[in-house]
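Undergrad: Starting from these lines, generate the structure:
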Amino acid sequence: MLVFWKEKLVFLSVPKTGTTAIEAALSHRASMVISDPPELKHAPVYRYNRFFRPMFEKACNETSMETLAVMREPISWLGSWYRYRKRDFLDGTNRSTKNLSFDEFVDAYTRGDKPPFANVGSQAKFLEPRPNGTKVDHLFRYEDQPALVRFLEDRLKTQITFDRTNESPAMPLTLSAKVEDKLRRKCSAEFELYDSLS
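TA: Presented below is the predicted three-dimensional model:
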């Protein structure tokens, strides 16, 4: 999470959406950089609403902070998690996808009781508005980096270049039509939210 106090902007870091690159490029401009622990670095809207928004309002008398986040196409997002969890440092753990196909990983993700290797959260849940009206004010598609850069350069009055960091190893990913149909049916909120972004 990055807080740009003068610009009244909070960047919420959705995992697997290039957040490490964004933080590397902009942390020097931020008033607050929350990089650890992961539960706070990747604080979703509900956690921001519960802890950070009240702090800004009560301790700092600031009620006009806006939020920004990035969402990735849902299958691509799962592909990034799958590739990340194939890395050697997870070998032998119940979170490793080393001996699984992408189909097996995505199929496990669609279950109600997800095994640890497929328990990677939900972008729609991360970004879900709260009953009190707290929501993401500016939501960009990961695949439309130019729009994100234009917004940030205009808001922060600085030129921005994102370097590729923390990338998962490249590999071909094949998802069968049967598993994709199941994913789209069981996780329809992910696709509906992504498709709503212009």
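
Undergrad: contacts and neighbour counts: CA atoms only from here.
TA: Fine.

Undergrad: Now the terminal residues of stretch 100-115, how far apart.
TA: By Cα to Cα, to the nearest Å, the extent of stretch 100-115 from end to end equals 12 Å.

Undergrad: Another for comparison:
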Amino acid sequence: MLVFWKERLVFLAVPKTGTTALEGALAPRASMVLRDPPELKHSAVYRYRRWLEPFFEKAGKQQMETIAVVREPVDWLKSWYKYRHRDDLAGHPNSTQGMSFDAFVEDYCRGDQPAYAKVGSQAKFLLDKDGSLGVDYLFQYERQDQLAAFLADRLGVTLETRRLNVSPPMALELSEPVAAKLRRKRADEFRVWEMGAH
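TA: Here you go, the predicted structure:
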């Protein structure tokens, strides 16, 4: 999470949306950088509203605006699958080694997810309890140009990122039946991604 105090902007770090690279580029410009613990770095809207927003309001008597990035759900799951497929997780309950991407997504769709499929939810991260968007500005990961233009205007910076925390390349395809199941079971994931379109 990045806080830009003078500009009244808080960047919420949705996991697997390029936030590590953005943090690397913007941290020198930020008033506050929350890196650890991961629960604080990746504070969802509800956690931000409960703990940090009141603190910021009391500290500065001003309303902060929030910004986040959302990734296309299948691509987001591919990133998680690859991240959890790395060699140092071999034999760990979080490892996706030895299973297909279809099997991983099937298990993600379950109510009782196995450890390797417990990767969170972009929808739960970004939506309020009533289902409305919980951030002021949402950008699709796939439209980095729009995000860069917004940050250039708001922060007066040119966004130059390096690829950081990148999962190893793998060719992954999702079968049509599993893709349809994902859209049906996790419709909010696609809905929140569409909210990021400008």
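
Undergrad: what's the TM-score here?
TA: Remark: TM-score between the superposed chains equals 0.96 [TM-score structural alignment, normalised by the length of structure 1]; 196 aligned residues with a Cα RMSD of 1.3 Å.

Undergrad: Relative to structure 2, what is the average displacement of the lengthiest strand in structure 1?
TA: In structure 1, taking DSSP state E as the definition, the longest strand is strand 66-71. For strand 66-71 of structure 1, the mean deviation from structure 2 after alignment is 0.2 Å (mean Cα distance after the TM-score superposition for structure 1).

Undergrad: In structure 2, what range does that strand match?
TA: With TM-score structural alignment applied, strand 66-71 of structure 1 matches the range 65-70 in structure 2.

Undergrad: Which residues does the matching stretch contact?
TA: Applying Cα atoms under 8 Å, 6 or more residues apart in numbering, the external contacts of stretch 65-70 of structure 2 come out as 8-14, 17, 122, 135-141, 192-193, 196.

Undergrad: what does stretch 157-170 of structure 1 give?
TA: 18, 20-22, 24-26, 80, 83-84, 149, 152-153.

Undergrad: Endpoints of it, how far apart?
TA: First-to-last distance for stretch 157-170 of structure 1 - Cα to Cα - comes to 34 Å.

Undergrad: List the buried residues of it.
TA: By neighbour count with 16 or more other Cα atoms under 10 Å, stretch 157-170 of structure 1 contains the buried residues 162, 168.

Undergrad: Name the helix or strand for residue 98 of structure 2, please.
TA: Using DSSP states H and E, residue 98 of structure 2 falls within no helix or strand.

Undergrad: how near is it to residue 148 of structure 2?
TA: Counting by Cα to Cα, the gap from residue 98 of structure 2 to residue 148 of structure 2 is 38 Å.

Undergrad: Which residue of these two possesses the greater neighbour count?
TA: Using other Cα atoms under 10 Å as the criterion, residue 98 of structure 2 and residue 148 rank with residue 148 on top: 16 against 9.

Undergrad: So the more buried one: helix, strand or coil?
TA: helix (DSSP: H, G, I helix; E, B strand; the rest coil).

Undergrad: what does it align to in structure 1?
TA: For residue 148 of structure 2, the aligned position in structure 1 is residue 149, judged by TM-score structural alignment.
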